[in-house]
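>>> Give me coordinates for this.
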Amino acid sequence: MPPIGEDPYDPKRTGSWLICTACGTQFPTADRQKRTTCKICDDPRQFTPPTGQAFTTLDEIRSYAKNTFTPFPCDDRFISIVTEPKVAIGQRAILIKHPKGNVLWDCITLIDDETIEKIKAMGGLKAIMISHPHYYTTNVEWARAFDCPVYITWQDKQWRTQHSEYHNVFHQIESDLLIDYEPSDIKVLQLGGHFAGSCVLLYDGRLLIADTLVTTPAGLGSWDTDALGNARIEPGGAGNSYAFMYSIPNMLPLSASTMQKMWDILKKYEFRSTHGAFLNTDIVKTAPEMKRRVLDSMQLQAHSMESGDYPFRHENLD
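From the prediction side, this is the model:
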């Protein structure tokens, strides 16, 4: 049963509510006179398109788009859910098959009967965890459809466009994700940076990073050999796998002091792969190399900005 005071899932009731075409966030009104701007896109971390603010609806998106499900090649317990054709930012949600119940990492705007039926056939959802406000999208609709809590951080709760009894606001920097309201072996780490409460999720060596760490083209390339099979550079050496950004579309980097705070948390954990906000942003290596890549990338960014003498700039995992 839904929480007291919470409306049940009803796609006919909310299908005409306005959705920002730039970020995919839903607002609880169908009145285009009352809603003319999107506070998420007015923020410097996002943007209003040159053509101006525009809105769509779930009814409209459902008429032309569908969600596709793609298991990770390295681990079929993780399934990417992506809308085609692209809607708004175009990020993926990631369904995690866990023994205690399925978890959804991040949200996408489109939720429809086909998506609900497919996920329920896999066991439904016991929890939704959202990394940061750019992916809040239609999270209340998802919570109503699966009757499960949505976990968001207290630092970012002000970015909600809808308040819901399904929202569970937590304060811990390093915490065990609750599945069916019980602690699990999934870790949620609030690294901050992109947003004050920006999170990553760690489960069995797989680090889901959303935009908290931004996977770069260099990180997806081959660092091991050239076209002739000759060694190129030492693993993790002189390369960049991640950028650390206040704003990705507006290209505003984070400071070295912020990266230091992020590293102080993340360096305590082991992970053998990272999985970014979009399809094909997966890096799968050994645990030592993965951590080295994060540190190398932070050091390179700090060096390029001629930042101060922070401790992480002198660390060496070898």
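>>> going forward, measure contacts between C-alpha atoms and count neighbours the same way
Fine.
>>> Let me know the distance separating Thr138 from Phe244.
Distance, Thr138 to Phe244, by Cα to Cα, to the nearest Å: 26 Å.
>>> Also Ile79?
Using Cα to Cα, we find Ile79 at a distance of 25 Å from Phe244.
>>> Ile96 now?
25 Å.
>>> next one: Glu60
Separation of Glu60 from Phe244 (Cα to Cα): 35 Å.
>>> What of Pro217?
Pro217 sits 14 Å away from Phe244, going by Cα to Cα.
>>> and these two? which has more neighbours close in?
Under the neighbour definition other Cα atoms under 10 Å, Pro217 and Phe244 were set side by side, and Phe244 has more, 26 against 11.
>>> That one against Met251, yeah?
No: in this structure Phe244 lies outside contact range of Met251 using Cα atoms under 8 Å: 10.0 Å.
>>> And this one, please, so the two structures can be compared:
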Amino acid sequence: MAFTAEPYDPATAATWLLCVTCGTQFPTADRDAVKSCHICDDPRQFVPASGQSFTTLGEVQKTHSNEFVPCASDPRITFISTTPKLSIGQRAMLIQTPAGNILWDCISLLDGETIAKIEAVGGLKAIVISHPHFYSTHVQWARAFKCPVYLASEDKSWATMDSGHQVLLTEPETEIEGTGIKAIKLGGHFPGSMVMLFDRHLLIADTLMTTFSGVGKWDTDAVGAARERPPGLNSFSFLYSIPNFIPLSVQEMARMWDTLRQYEFQETHGGFAGMDIVDVNVKQRVLDSMHIQAKHMGYGEHEFMKVKL
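Next up, the predicted model:
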């Protein structure tokens, strides 16, 4: 889809304010002009006990760096995360395809080393962002790599700036730049919250929130003997607010499943390090997790509980 390229000005970008809590960049260096973050003031986010504060991309570049970690199950995927942890702490995912590289989600830290590493493997053909909590410095990334950045049209109002690089997705499903990769709107966390399907991989951000029991290792006991995963464990939670523990309704989960059931996948990759599930039965685990949440919210007799894969 068409976009309008804009010049990348790293010197100016380094002076612009970043919310310390969520990592969103505001297009100004004037601390009197931005005294609060509308993303953190929303019920899905929070302002910490220490209060609202801002830093700059330039300051973060002095103290942080980005790590590139190959996906253990598929070398075509590389996880990019910032160390030490910055703001929300999400990871971006670089997906390499014969038709070009796609970046799934975005992190706030952009520096020369990061640009050089990505350019060395072919640069970026496009960026796709799951939801507003990960908008971060997406305009700077798009300018630096001279590529479009795809956002759900439903969530554009959360962006802190307009850019010709932004391409708004209006359809439930969009193939990205001829790569065969699909951006799929599920909603839930935000009206336009997306997942992305790449071959057998479903990149889920926190549209589906991977749980501790989802990545727990139950295939052996304490002495190494084989055993089966215990029944009744969830693998995902479905939340309106992750940090504030506000669940989605059973009606919303059912609507999300009506979309997701159309797609096949054998792996899920969440928005944070360690949130990877490789299991040919992971799609069933998504539905089981929805049923577990619905049951414990008091909807054990709801029609959705009868839905099968």
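>>> wait, doesn't Leu189 of structure 1 sit right on Val200?
Yes: in terms of Cα under 8 Å, Leu189 of structure 1 counts as a neighbour of Val200; the distance is 5.4 Å.
>>> Neighbour count: those two, which is higher?
The residue with more neighbours, out of Leu189 of structure 1 and Val200, is Val200; 27 against 24, by other Cα under 10 Å.
>>> any idea what that one aligns with in structure 2?
Aligned counterpart of Val200 of structure 1 in structure 2: Val195 (TM-score structural alignment).
>>> check contacts around that match.
Contact analysis of Val195 of structure 2 by Cα atoms under 8 Å, 6 or more residues apart in numbering lists Ser130, Ala183, Ile184, Lys185, Leu186, Leu202, Leu203, Ile204, Ala205, Thr207.
>>> and it, helix, strand or coil?
What DSSP: H, G, I helix; E, B strand; the rest coil gives for Val195 of structure 2 is strand.
>>> Give me the nearest residue to it, chain neighbours excluded.
Ile204 (4.7 Å; Cα to Cα, 6 or more residues apart in numbering).
>>> Now do the SS call for that neighbour.
Quick answer, by three-state DSSP: Ile204 of structure 2 is strand.
>>> how close does the match of Val200 of structure 1 sit to Ala5 of structure 2?
Per Cα to Cα, Val195 of structure 2 is found 26 Å from Ala5 of structure 2.
>>> Kindly report the same for Ile292 of structure 2.
46 Å.
>>> These two: which is more packed in?
For Ile292 of structure 2 versus Ala5, the count of surrounding residues by other Cα under 10 Å is larger for Ile292: 20 against 17.
>>> Quick check: the more buried one is in a helix.
Yes: assigned with three-state DSSP, Ile292 of structure 2 falls within a helix.
>>> For Glu228 of structure 2, pull up the helix or strand it's in.
Assigned by DSSP states H and E, Glu228 of structure 2 falls within no helix or strand.
>>> Now it. Nearest residue, chain neighbours left out?
That would be Asp219: by Cα to Cα, 6+ apart, it lies 5.7 Å from Glu228 of structure 2.
>>> The one you found matches what in structure 1?
Under the alignment (TM-score structural alignment), Asp219 of structure 2 pairs with Asp224 in structure 1.
>>> burial count for Lys126 of structure 1?
Lys126 of structure 1, neighbours per other Cα under 10 Å, totals 21.
>>> For the residue lying closest to Ala226 of structure 2 once chain neighbours are set aside, list the residues it contacts.
Residue nearest to Ala226 of structure 2 in three dimensions, not counting chain neighbours: Thr220, with 4.4 Å by Cα to Cα, 6+ apart. Going by Cα under 8 Å, 6+ apart, Thr220 of structure 2 touches Ala226, Arg227, Glu228.
>>> Let me know whether the second one touches Asp219 as I believe.
Yes: at 5.2 Å, Arg227 of structure 2 and Asp219 qualify as touching, with contact defined as Cα under 8 Å.
>>> Which parts of the stretch 201-309 of structure 2 are strands?
Per DSSP state E, counting those that start in this stretch, the stretch 201-309 of structure 2 carries strands over the ranges 201-205, 209-210, 236-237, 239-241, 246-247, 267-270, 276-278.
>>> tell me, the third one lands on which residues of structure 1?
I take that to be strand 236-237 of structure 2. So strand 236-237 of structure 2 sits over residues 242-243 in structure 1, by TM-score structural alignment.
>>> So what touches that stretch?
Against stretch 242-243 of structure 1 from outside (Cα under 8 Å, 6+ apart): Leu213, Val214, Thr215, Thr216, Gly219, Pro253, Arg293, Val294, Ser297, Met298, Gln301.
>>> cutoff 7 Å now
Around stretch 242-243 of structure 1, the neighbours that count as contacts under Cα atoms under 7 Å, 6 or more residues apart in numbering are Leu213, Val214, Thr215, Thr216, Gly219, Val294, Ser297.
>>> residues near the last one, how many?
It refers to Ser297 of structure 1. Neighbour count for Ser297 of structure 1, taken as other Cα under 10 Å: 24.
>>> Quick one: map it onto structure 2.
That one, Ser297 of structure 1, aligns with Ser289 by TM-score structural alignment.
>>> same thing with the first one?
In structure 2, the position corresponding to Leu213 of structure 1 is occupied by Leu208, as judged by TM-score structural alignment.
>>> Can you name the residues that contact that match?
Each residue near Leu208 of structure 2 by Cα under 7 Å, 6+ apart is listed here: Phe236, Ser237, Phe238.
>>> Among those, which one lies nearest to His38 of structure 2?
Taking Cα to Cα as the measure, His38 of structure 2 lies nearest Phe238 of the contacts of Leu208 of structure 2, at 23.0 Å.
>>> residues near the closest residue to Leu309 of structure 2 other than its chain neighbours, how many?
Among residues not flanking Leu309 of structure 2 along the chain, Gln284 sits closest, at 6.5 Å (Cα to Cα, 6+ apart). Residues contacting Gln284 of structure 2 under the criterion other Cα under 10 Å number 15.
>>> and Asp30 of structure 2, what element?
Following DSSP H and E, there is no helix or strand that holds Asp30 of structure 2.
>>> residue range for stretch 91-98 of structure 1 in structure 2?
Under TM-score structural alignment, stretch 91-98 of structure 1 corresponds to residues 90-97 of structure 2.
>>> which outside residues touch the matching stretch?
Contact with stretch 90-97 of structure 2 is made by 76-81, 101-107, 179, 271-273, as judged by Cα under 7 Å, 6+ apart.
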